[in-house]
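**Student:** coords below, sequence missing:
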């Protein structure tokens, strides 16, 4: 294991006092565990949550377990570009630095729905929302350098993950697995292109597979209404193996490793699993796809014409 990891946990002596971090989706699962850990280390921890009622309960838990008085809850719905812009504007008004942006939130294998902006929900939440958020915060990340952007992807990007360039909203022949695989491949490509664009700025970027983790993300497994046979098999398989998934405390280790391990300070653009460099799919290593996705995403979120 890397030297920052001991018995499945990150070295407790790594101090984050004086640093500011944002964790999206911090009210449950991996995000909640990450927020507790970072707050324990002294970081000013911003919990970015869609549901403020659940967020307040999670905030109480983070405060209690971390014994920190420097944790803040802010509203962020990544499926809404307006909400992302409001969050970024509010954060920039209040905060003077950002050392770690942890793009953790996501939806998994959900039935076909569209976001308020008209995008397929997994595409909107897992990719476009984090893409816009990161871009709106790049200046403060640069000013705070060395800083890091950590994006939670999934091994699913290798299992049928494909960008459907001519139908990114998957209006034809949608399946939950197809939507999830596409969005998780986009996470890898986004991190890869971001690393290229941030070289020399002190901003480093990482994507990762946390492992099969037992969280609320899997609530749709085993209950997939789509008639597609492969998705029924995926849902049944997922429902059967879910009892053997990692607990969130174990699952969050890799994203924490990417966020704070000192030995990664000069690494960027790589993909990790179990706190080690892993191999992306061939599409995930495609620089042409990474640049194409970036250009397309800029237009869709209104950062370019």
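**Tutor:** Arrived safely, thanks for sending. Predicted model only: the values in this text are computed from it and were never measured.
**Student:** CA only for contacts and neighbour counts going forward, please
**Tutor:** Fine.
**Student:** can you give me the buried ones in stretch 63-81?
**Tutor:** For stretch 63-81, the neighbour count (16 or more other C-alpha atoms under 10 Å) marks 63, 66, 68, 71, 73-81 as buried.
**Student:** wait, which of the residues you listed is closest to residue 93?
**Tutor:** residue 74 (12.9 Å; C-alpha to C-alpha).
**Student:** which one of the buried residues of stretch 63-81 is nearest to residue 110?
**Tutor:** residue 79 (13.3 Å).
**Student:** spit out the contact partners of the closest one.
**Tutor:** Contacts for residue 79 (C-alpha atoms under 8 Å, 6 or more residues apart in numbering) come out as 115, 116, 117, 121, 124, 125, 128, 129.
**Student:** SS state for the closest residue to it other than its chain neighbours?
**Tutor:** Closest residue to residue 79 apart from its sequence neighbours, by C-alpha to C-alpha, 6 or more residues apart in numbering: residue 125 at 4.5 Å. Following DSSP: H, G, I helix; E, B strand; the rest coil, we place residue 125 in the helix state.
**Student:** below is structure B, check it against A:
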């Protein structure tokens, strides 16, 4: 299962994994593109907008009904919202798209993932190094938005922490990774991010190159790295923010997120 598979590295990964004989569930927000990719890989299309946690719940139900076994869940959907806004659930959108929604989907699928001895692969980013986590203000209320980049950094730090804690709390194997500075539509709606990416133009890579870590983490039997490891491209133990190694913060973030998405009371 690959979320965010209608374009970019998710689309490329879906194509490559299908070529290796995998049955791919193609999850995307855009109905036309999602169905086109699913048809191209002889997979099944699932349409869901991460701006609504109700749609995430409906997606989980549809996936569980369709697949008695899940070998890999690739949480690749996300991205950056250039203007501050709230989801239909009242959360800052970049946080919901990159952290809250994947967290909810993974937990709703978790019993099936455990039964399948599955692997979870989460698309993070080197931007996690600029992130901060305030458990009492995950939405960043009152902070400068700056085209969404600080919110994106925070959300990707949350991705790394979520992956580490998932590896501790469950028997599934979990990894997160930075795909590289991929030349896609990422950040196109943020002038601040477009400016920043222009400075990195010489380091940008293709979607085909950026998809390599996702494909490897999903398909290679033995990666030589402990569950919970963050990869920088194809290499384990990439550089992270100092707090990405904080086990107490990871546990607290898990509990806080579970409350925010309605998995626990409070």
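**Tutor:** In hand now; what should we look at? Being a predicted model, the structure only gives us computed values, none of them experimental.
**Student:** so after superposing, what's the score?
**Tutor:** The TM-score (TM-score structural alignment, normalised by the length of the second structure) is 0.94; 262 aligned residues with a C-alpha RMSD of 1.6 Å.
**Student:** residue in the second structure paired with residue 30 of the first structure?
**Tutor:** Alignment note (TM-score structural alignment): residue 30 of the first structure maps to residue 9 of the second structure.
**Student:** where do the strands sit along the first structure?
**Tutor:** According to DSSP state E, the first structure carries its strands in the segments 5-6, 9-10, 20-24, 44-49, 71-75, 100-103, 147-152, 203-209, 270-273, 276-277.
**Student:** out of those, which comes closest to residue 288 of the first structure?
**Tutor:** Nearest to residue 288 of the first structure, of all the strands of the first structure, is strand 270-273, at 16.3 Å by C-alpha to C-alpha.
**Student:** next, the mean deviation of that closest one compared to the second structure.
**Tutor:** In the superposition with the second structure, the average deviation recorded for strand 270-273 of the first structure is 0.6 Å (mean C-alpha distance after the TM-score superposition for the first structure).
**Student:** roughly how far does the match of residue 30 of the first structure sit from residue 104 of the second structure?
**Tutor:** Separation of residue 9 of the second structure from residue 104 of the second structure (C-alpha to C-alpha, to the nearest Å): 22 Å.
**Student:** more neighbours: the two, which one.
**Tutor:** residue 9 (28 against 22; other C-alpha atoms under 10 Å).
**Student:** in the second structure, spot the helix with the most residues.
**Tutor:** Criterion DSSP state H: the longest helix present in the second structure is helix 149-169.
**Student:** compared with the first structure, how much does it deviate?
**Tutor:** So helix 149-169 of the second structure averages 0.4 Å relative to the first structure (mean C-alpha distance after the TM-score superposition for the first structure).
**Student:** which part of the first structure lines up with that helix?
**Tutor:** The alignment of helix 149-169 of the second structure onto the first structure (TM-score structural alignment) spans residues 177-197.
**Student:** in the matching stretch, which residues are buried?
**Tutor:** Quick answer for stretch 177-197 of the first structure (16+ other C-alpha under 10 Å): 177-196.
**Student:** what helices or strands is the longest helix of the second structure leaning on?
**Tutor:** Helices and strands touching helix 149-169 of the second structure, by 3 or more C-alpha pairs under 8 Å, 6 or more residues apart in numbering; DSSP states H and E, are helix 93-95, strand 119-123, strand 173-178, helix 247-260.
**Student:** looking at those, spot the one closest to residue 233 of the second structure.
**Tutor:** strand 173-178 (5.5 Å).
**Student:** which elements pack onto the closest one?
**Tutor:** On a contact count with 3+ C-alpha pairs under 8 Å, 6+ apart, strand 173-178 of the second structure meets strand 119-123, helix 149-169, helix 207-219, strand 230-232.
**Student:** now do the last one: which range of the first structure does it align onto?
**Tutor:** Counting by TM-score structural alignment, strand 230-232 of the second structure falls onto residues 271-273 of the first structure.
**Student:** next: the first one.
**Tutor:** Aligning strand 119-123 of the second structure against the first structure (TM-score structural alignment) gives residues 148-152.
**Student:** identify all contacting residues around the matching stretch.
**Tutor:** Against stretch 148-152 of the first structure from outside (C-alpha under 8 Å, 6+ apart): 99-105, 134, 141, 187-188, 191, 203-210, 255, 258-259.
**Student:** before we move on, the earlier item: now the longest helix of the second structure and strand 119-123, what's the angle there?
**Tutor:** Interaxial angle, helix 149-169 of the second structure versus strand 119-123 (axes from the mean of the first three to the mean of the last three C-alpha atoms, to 10 degrees): 170 degrees.
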